[in-house]
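Just a sequence and a predicted model for now, questions to come.
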Amino acid sequence: MSRITRSFAFRWALGIALWSTLLSLTLFAFVYWQTAAFMQDELSQVLRHEVRYAAGDPSKAGARIETWVSEDLHSVHFAGLFSPDGRKLAGNLDARPQALPLDGEVHRIGTQVAIAGRRLHEDLWSAGIALSDGSIVVVAHDTDEIDRAKATVIRALGLALGPTLAFSILGGVLLAGRAKRRLASTEAAVARVMHGDLRQRLPVGTAGDEFDRLAQNVNGMLDEIERLMEEVRGVGDAVAHDLRTPLTRLRLRLERGREQARDIGELREAVDQGLVWIDQTLEMVTAVLRIGEIEHGRRYAAFGPVDLGVVVSEAAELFEPLAEEKGIVLALDVDSTMPTIEGDRSLIFEAVSNLLDNAIKFTPVNGQVRVGLGRREDLSVVSVEDSGPGIPVVEREQVFRRFYRSERARQTQGNGLGLGLVAAIAKLHGFALVVTEGAGGGCRIEVLCPAPDPR
């Protein structure tokens, strides 16, 4: 029983029933108040008219009072004409109600009346006026008619309250049942996700209501989680694969050096070669950790105004000796009128440096690398273009994945993390990356940097 009372369906049905009952009671109270007020106002209008009509001509007051009384078929009309000393002159009221103000307005007054030969104490709606000769006219009406009408309204409203409450509970149960079925299917899907089935998705209806929007948002979150998990698995496999090769080579090199070295010089040479491979391994691990740090957004504290022209020029100056060493022409084209952007200067410099390093690495001897900064609508565009083998169209969306290396790049030294680091920095800053074919058939990578929000 306690499980039922704690359920969402029970609480929803109970809440709807209570709310409907409260609204019904409010409506019933308004109807009762309006009905009683309407009937009392109508009776007051009649009594005010009759008492003023009877007092309009003192010589005919008695006759008019008798007419008011004689027209009554249900013994609810009362009236009286009294002399200044209180003696009854006409009507069916034996005595003037002493508590009745003589202002012509209607008041509820208790007095003695004669009905069917019996004298009774009744509450009457009464109005009284003093005439010019000192006599007093009183016109009254029984309150039972209005009281019976009020009781009838209350009884009708009370009888209607039961069905209203029953239908409210039924409607609440039906609505709660519908919601419970949707929640049950959602709960089942979530349970399967909790047990490791990340391909499971929440059911989305066609109504487009809050449940559907919530399910769509959760499904989007699950898509992202599945993507990240696949990426983590891929990164783990790639790390294991890329670490195994240098570590195996290192172990073999050290074993061979220990067993075959004829002097200290050859042993030192083997150790030095092992240290080189260890450094390469550490560089790869450091790059992975750095990408993870950037992707988790831990570098926002260093954001500030950045002059892209200065950053691009410094990166080109840094790689100019390497380009000359390979016989590559490094061309620089920077628009000095570009506005500053908001970002981490060191990270942006690192991204441009990685693009330049990648371009120089894949550009053949006597080739050309062009780095530029220009404007495209409201964007600042950093471009790096080479005359190397280029990137096939089918691989352009994959080159920014960590450890991904195309077939053309497998013969070149590297670990496939350079462009992954560029992608992480771009995502942190809200930049877009575009890979196209260069003018000379090579690769062109553009970094689209939006203008900072003026706020």
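Here it is on my side, so go on.

From here on, just use CA atoms for contacts and neighbour counts.
Will do.

And stretch 14-24, what's buried?
For stretch 14-24, a neighbour-count test (16 or more other Cα atoms under 10 Å) marks Leu14, Ile16, Ala17, Ser20, Thr21, Ser24 as buried.

burial of the closest residue to Asn358 other than its chain neighbours, as a residue count?
What sits nearest to Asn358 in space, not counting adjacent residues and going by Cα to Cα, 6 or more residues apart in numbering, is Gly418, at 7.4 Å. Using other Cα atoms under 10 Å, Gly418 is surrounded by 26 other residues.

before we move on, what about the one 5 residues further on?
A total of 24 residues lie near Ala423 under the criterion other Cα under 10 Å.

Let me know whether it touches Leu433 as I believe.
Yes. Between Ala423 and Leu433 there is a contact at 7.5 Å, judged by Cα atoms under 8 Å.

here comes the other one, which I'd like you to weigh against the first:
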Amino acid sequence: MTAFGKLIRTTAFRLTLVYLFLFALFAASLLGYFAWNTRRMINEQITATVNAEIAEIETIYERRGLQGLALTLGRRTLRPGANLYLVTTPAGTAFGGNVESLSPGVMASSGWSETAYRRLDEQDTAHHRALVRVTQLNNGFRLLVGRDLEERRRMFGIVANAAQWSLLVVIVLGLGGGIFVARRVLHRIDAMTGTTQRIMAGDLTGRLPVGRSGDELDRLAENLNAMLERIEALMTGLKEVSDNIAHDLKTPLTRLRNRAEEALASSGSEAEYRAALERTIEESDGLIRTFNALLMIARAESGQARGNMDDFDAADVAKGIHELYEPLAEDDGLTLRVKAASAALHGNRELISQALANLVENAIKYGKPDPTVQPLDAGVAARSREILIESRREGDSVLLSVTDHGRGIPEGDRKHAVERFVRLEASRTLPGSGLGLSLASAVATLHGGELRLGDAHPGLIATLAIPARAASGDRLAAQTPDVPQKVA
């Protein structure tokens, strides 16, 4: 397809043609209305002038008779630009005036008519047009008074000529403007098309060009770029997951195989086989938990869980997790507290509960105080072994936080800590898969929120900040009384 062919097929050019047609139609209608009003105004002026003259001539005829009528018409026909005058006898013979010929039948009936005529003093044989009125005098005589329509014709010609040139200018400027706009839009669309072709070829770093006008194409490009960034992040995450699964799951799978092989080679009694099978089952459970976490993260990041969202109270989730993990915390020498204020949420309760549970598990694993960092006198030691689960409303967000007093996460490592299979140096000696914070972050993102990691001085504050819906909050506030602070 040629460049001109692409140009005239663009939506911008077609819209320009439509607007051009509508504007030309409007301009033609406006000029036509102006021409019609001009014609009407001239006819009204002629009518008023002729009526006044006929009334005056009839008065003279009544007072002075035919002789006065003849003298009056003789004087008036000699004026420059005189009107048309003609008086005929009852037999139809011309008695006086300046008209030589008229269209047939004009003098036969009274009233207004438009007719062709020729004056007595004209040398050429051309006929002109006039608007005349015929009235009947006493004794059967007929009087015709009229006005030439050349002025009306010239005025109409001026309007018609102006209309033609105006329409021509409108068409030329409209086509020129349409071509300019279409070329500009086509240039931007071609740039976007080139970028999308590179993206389809595998270059996910490509982005659509965004101008400075802020028009609809710029807004579209910005939204598409945001979508491309999300797609690139998902593809990068998919690649990282594949790499991480290949590396991080290879070790437990190899260990599982080696233990089974060792059991076959060295175990002889039933007790030894049972112990080997128990270790194998334990290792398999760990692998299953890892895959379940991966599936839950994928479910959250793909948005599949949006269909199971409902209204609930974040305080109920916080109290439920506290009740579930309080015995586990006590076994590790920690105190688990809950501070639950009623806060309405609209979301997937299962995923939010799992995300909060992951934060509590991390706090129990890594939230023990470090004697090398903080003193362990009686008062400080008691407070440092506390883990706080808290739910509250803050502005337009609902916060679910877990605070511990362990080593925490250095600020430079917090962004890296939410990635899949990432385990910081301080936690490599403890069991785990490195998916807890990653799942919590994915769940927060699914609900339009974020996972915030802050400093508890010492320790870590991990917070799920999720936008609250006003309508849901109003319904739950009417149904659920405020939950007082509770200390376990």
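Structure received. Values in this document were obtained by computation on a predicted structure and should not be read as measured data.

May I have the TM-score of the superposed chains?
Once superposed, the chains reach a TM-score of 0.84 (TM-score structural alignment, normalised by the length of the first structure), with 446 aligned residues with a Cα RMSD of 3.3 Å.

rewinding a little: counterpart of the residue nearest to Asn358 of the first structure in the second structure?
Using TM-score structural alignment, the equivalent of Gly418 of the first structure in the second structure is Gly436.

measure its match to Ala477 of the second structure for me?
31 Å (Cα to Cα, to the nearest Å).

Show the residue spans covered by the helices in the stretch 151-300 of the second structure.
216-248, 250-266, 270-302 (DSSP state H, counting those that start in this stretch).

Mean neighbour count for those - can I get that in a markdown table?
As requested, the helices of the stretch 151-300 of the second structure are exported to a markdown table (neighbours: other Cα atoms under 10 Å):
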| stretch | mean neighbour count |
| --- | --- |
| helix 216-248 | 14 |
| helix 250-266 | 14 |
| helix 270-302 | 15 |
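
Give me the buried positions along stretch 330-337 of the first structure.
Leu330, Val334.

any residues touching it, and which ones?
With Cα atoms under 8 Å, 6 or more residues apart in numbering as the test, stretch 330-337 of the first structure has contacts from 309, 312-313, 316, 320, 323, 368-375.

Please pick the buried ones from these.
Of these, these count as buried by 16+ other Cα under 10 Å: 309, 312-313, 316, 320, 323, 368-374.

Mind putting the residues you listed into JSON lines with secondary structure and distance to Thr152 of the first structure?
Formatted as JSON lines, these follow (DSSP: H, G, I helix; E, B strand; the rest coil; distance: Cα to Cα, whole Å):
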{"residue": "Gly309", "secondary structure": "helix", "distance to Thr152 of the first structure": "89"}
{"residue": "Val312", "secondary structure": "helix", "distance to Thr152 of the first structure": "90"}
{"residue": "Ser313", "secondary structure": "helix", "distance to Thr152 of the first structure": "93"}
{"residue": "Ala316", "secondary structure": "helix", "distance to Thr152 of the first structure": "95"}
{"residue": "Glu320", "secondary structure": "helix", "distance to Thr152 of the first structure": "101"}
{"residue": "Ala323", "secondary structure": "helix", "distance to Thr152 of the first structure": "102"}
{"residue": "Gln368", "secondary structure": "strand", "distance to Thr152 of the first structure": "100"}
{"residue": "Val369", "secondary structure": "strand", "distance to Thr152 of the first structure": "97"}
{"residue": "Arg370", "secondary structure": "strand", "distance to Thr152 of the first structure": "95"}
{"residue": "Val371", "secondary structure": "strand", "distance to Thr152 of the first structure": "92"}
{"residue": "Gly372", "secondary structure": "strand", "distance to Thr152 of the first structure": "90"}
{"residue": "Leu373", "secondary structure": "strand", "distance to Thr152 of the first structure": "88"}
{"residue": "Gly374", "secondary structure": "strand", "distance to Thr152 of the first structure": "86"}
